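[1] just coords:
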């Protein structure tokens, strides 16, 4: 069962089993079990920012459940996300937060790597296409993306995402903003010229063609496009309250000047990838999902996950597609 407090006894040699079990016990804050559940592991090495990590994690959880593997989350701080998983989620399952991932990778019968800029990576390689191959063996996946697998299930991923519990600091932020709102908007603009100096926005994070796609999507998500749509909703009487989450401080200023008391947001002076900002980000994501209508940014994993957290009945519109 996902979130179990039992550690799995890995297949393989005695020394290898000892290394993996010792590393998991050290990292996961999980007491030694009275008995051992013999299931193989599925290691998910979640990459990039919060939305990307959540998307990859949900996908891996789906595959782990379908193939009767114990999900082990490898969540390490880096320049994309400087928060540990415990900083943003109250998560009960095994989590590895240090550099012992090599032990997990070496124990795996099959390694999948979706990170295109890395040597040997194969983006969108099918995960476990043959149900018999690698049965009862460990699998290691490194990804910032939804996984391609015959075990993929949108509904199962949604259940996992909805089951993630925010940490107490995130809950405290949620309580600062009234909800639901008539409309919510995620405005993601900060990629491309003027932002390449930021390590998490640098072109080196993606193949050139992927970076060009991101720049196109960000252009389609310019605040001016959102304002045109929001003005129409205000004129229709469909936007008496508006929650916004933006990646630039000047965007908040523009919207505040235009919409005044209608506007809701979580005030901050952080626009980085720090631990505190990650907590704001998850709170933003959850508040975006708590509206009657959600205006999303094209090509944003953050918008994608926020949409999936929304209840049924929430109207969804996407920049560059619907407005």
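    Received it, and whenever you're ready, just let me know what you need. Just so it is clear, the structure is predicted and the values come from calculations on it, not from any experiment. Residues are numbered from 1 along each chain as shown.

[2] from here on, contacts and neighbour counts on C-alpha atoms
    Noted.

[3] once you drop chain neighbours, what's closest to residue 174?
    Nearest residue to residue 174 in three dimensions, chain neighbours excluded: residue 283, at 5.6 Å (C-alpha to C-alpha, 6 or more residues apart in numbering).

[4] hold the first one in mind and look at this next one:
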């Protein structure tokens, strides 16, 4: 059923328009409206869409007030019906068409009320309704009853025009956006730039306005606690109004001839259904390809896509269940490939990435870039696929794309207020409340402020907890093994928190090495032909009782620090000590509580795990044989990880380990509260005036149950210990 709609507009002479001309005219008015971008805020009610430059909220049966530049307009209705009335009398659609045929004032009236010229589109719930917001899209309202509707931004394919839309989305990135936005506007063949501001602080509007670029449609999403690429870019593509979409990040630069240098094939959906499979090679899309990257910066172009809008939606766009960093691009590419589209490589001479490193991915709160990618890929394997523009997944699970509704701009944050105050101070004045709030206030017809009405559950929430935990643990292991050459033998029994600690420390060290290499190269991007600087580890296997373990540990920590290695400690409970490292110390080191590799077999383990090739081996527990030699020199082997096993200090260059260095490392360890309390009880007496004495007078056969001193220390050493113990 179609809605009944009436209008109130200035009185104009009326002229009949024949039906054929009416269709042409409606199309012309739609196009003119898209160009004018004459809308912004919202008027709210449960029965229909959202309309207007300024509006207050409606409720109950769906009434709301809006001003579109020529007087108050009221929409009333309940459930799925709505109509518009005003103070100057009622006008039908045909009447408005007659007005527009005779004067510009009538055209302005229709531009403000595009809804009367549009076929109704299904809304959410039981209602129907469709309203254009400033050419940014159609808002399907709906829902029965008296509650507020949720709305879904969408420009139907029937209204998509030939041309190219740049679609970008970001949370913050103000500086890079200010640089690249004018470049995007200068690209030949680009008709519009759709920019999604995903809750940047402060909002991006001032940054956009300062560039003077007029092609921008800016969508501000309020209330988002973190960056979600899949949702942000689906929203942006939904708001695009041209049949070709260039999806880029806010730190990508493109050359003016980018579009002409990448002629897009026909959309797959445009090919005859009967011959689509046979003619699939006629369809295709361009994408970034990290395998074709010539340097580290070009690796980050993997997310760039130039594609027909219809093909993007034919496979469902981005999977919005992916709400953490990684695999969103590859998942989309996999679905496009399965649909039969040809993959074409972007010309990296026409697009570039502004370097900022993985550390700047803090806009998404990412700690472990590679781990997140593997994790999302593993979780998707457990879930039904994401298919079709309806957002309905196969199998038992049903997932919907996010829906949005108009929102009031959030009050300025502390950061925004501080920035406004600093600006005012620099100008010699005081920051007023209106000035401080300016960044959050919508001004102009190409700016829309919205918020999420519904969001799909993310991958972890949709996956059974044991499966998700196992996937995270495996993803951590993959990064440690594949990126940093940590053998699987070490990782198989390591808990996820330990893996996170080790990975964090390796990444910090890697960043230091990369920075040093860049400085040595004068800041130039590293060619991919050069290997990435790889941090190494000192795998320190401490043995025997607490005193022996601590002297070995202090020496290992010194050696690791001075040689630029990351310490990885093996501290197993045994007959000598039943306390774990964590029972004694709070200092966060990467510590293995169990160790499965056996000496000397581990020296040949590279046969089945190549990560062991990066290790050299030193074992001071000479009774284990297999080449173990107590006291042998341990050199700082370049580009090698070191395995050291012992109850003693490492014999090495004194610049790497010494009495002073080792003691400094031990003093830096923080004891757990229980141990600290015992120490503090004596500290008041003055530890500098004390000396620790360890007296043992038990014979070896009565000392430690389960320990063979001949086996662990050798018969000669055991005889010496026995002699002096008996003498005491």
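    Sure thing, it's come through. Everything quoted here is computed from the prediction, not taken from an experiment.

[5] TM between them?
    After superposition, the two chains reach a TM-score (TM-score structural alignment, normalised by the length of the first structure) of 0.55; 213 aligned residues with a C-alpha RMSD of 3.7 Å.

[6] returning to what we had before: give me the element the residue nearest to residue 174 of the first structure is part of.
    In the assignment (DSSP states H and E), residue 283 of the first structure maps to helix 275-288.

[7] from residue 602 of the second structure, how far out is the closest residue to residue 709 of the second structure other than its chain neighbours?
    If the residues on either side of it in the chain are set aside, residue 709 of the second structure comes closest to residue 718, at 5.7 Å by C-alpha to C-alpha, 6+ apart. Plainly put, residue 718 of the second structure is 28 Å away from residue 602 of the second structure if you go by C-alpha to C-alpha, to the nearest Å.

[8] next one: residue 180 of the second structure
    From residue 180 of the second structure to residue 602 of the second structure the distance is 53 Å (C-alpha to C-alpha).

[9] returning to that earlier point: which bit of the second structure covers the helix holding residue 283 of the first structure?
    Against the second structure, there is no aligned range for helix 275-288 of the first structure (TM-score structural alignment).

[10] now that helix, how far from the chain's geometric center?
    Between the centre of helix 275-288 of the first structure and the centre of its chain there are 11 Å (C-alpha atoms, centre = their mean, to the nearest Å).

[11] go ahead and name everything in contact with it.
    50, 81-84, 87-88, 166, 169-171, 173-174, 179-180, 184-186, 243-245, 266, 270-271, 294, 302-303, 305-307, 309-310 (C-alpha atoms under 8 Å, 6 or more residues apart in numbering).

[12] any idea how many residues pack against residue 204 of the first structure?
    By other C-alpha atoms under 10 Å, the residues close to residue 204 of the first structure number 12.

[13] in a helix, it, correct?
    Yes. Per DSSP: H, G, I helix; E, B strand; the rest coil, residue 204 of the first structure lies within a helix segment.

[14] residue contacts, it?
    Contacts for residue 204 of the first structure were tallied using C-alpha under 8 Å, 6+ apart; they are residue 117.

[15] and if we set it to 6 Å?
    Neighbour list for residue 204 of the first structure: empty [criterion: C-alpha atoms under 6 Å, 6 or more residues apart in numbering].

[16] got it, and residue 114 of the first structure?
    Residue 114 of the first structure is in contact with 121, 122, 123, 143, counting by C-alpha under 6 Å, 6+ apart.

[17] can you lay out those residues as TSV showing distance to residue 203 of the first structure, secondary structure and neighbour count?
    Formatted as TSV, the contacts of residue 114 of the first structure follow (distance: C-alpha to C-alpha, whole Å; DSSP: H, G, I helix; E, B strand; the rest coil; neighbours: other C-alpha atoms under 10 Å):
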residue	distance to residue 203 of the first structure	secondary structure	neighbour count
121	18	coil	16
122	19	coil	14
123	18	coil	16
143	18	strand	27
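
[18] would you list those in CSV and tack on distance to residue 97 of the first structure?
    Below are the contacts of residue 114 of the first structure laid out as CSV (distance: C-alpha to C-alpha, whole Å):
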residue, distance to residue 97 of the first structure
121, 22
122, 25
123, 24
143, 16
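
[19] just the strands in the stretch 201-323 of the first structure please.
    Applying DSSP state E, counting those that start in this stretch to the stretch 201-323 of the first structure gives strands spanning 242-246, 263-264, 291-296, 315-318.

[20] and of those strands, who's closest to residue 111 of the first structure?
    Counting by C-alpha to C-alpha, residue 111 of the first structure lies closest to strand 291-296 out of those; the figure is 33.5 Å.

[21] that closest one versus strand 242-246: what angle between them?
    30 degrees (axes from the mean of the first three to the mean of the last three C-alpha atoms, to 10 degrees).

[22] could you say which helix or strand holds the equivalent of residue 53 of the first structure over in the second structure?
    In the second structure, residue 53 of the first structure lines up with residue 549, judged by TM-score structural alignment. Element membership of residue 549 of the second structure, judged by DSSP H and E, is helix 546-563.

[23] can you map out the helices along the stretch 601-728 of the second structure?
    659-668, 673-683, 709-713, 715-727 (DSSP state H, counting those that start in this stretch).

[24] tell me which residues of whichever strand or helix holds residue 375 of the second structure come out buried.
    Element membership of residue 375 of the second structure, judged by DSSP H and E, is helix 369-381. Across helix 369-381 of the second structure, burial judged by 16 or more other C-alpha atoms under 10 Å covers 369, 370, 371, 372, 373, 374, 375, 376, 377, 378, 379, 380.

[25] same question, stretch 152-162 of the first structure
    Result for stretch 152-162 of the first structure [16+ other C-alpha under 10 Å]: buried residues 152, 156, 157, 158, 160, 161.

[26] go ahead and confirm residue 216 of the second structure touches residue 193.
    Yes. Residue 216 of the second structure lies in contact with residue 193 (C-alpha atoms under 6 Å); the separation is 4.7 Å.

[27] aligned to residue 63 of the first structure, what sits in the second structure?
    Checking TM-score structural alignment: residue 63 of the first structure goes with residue 559.
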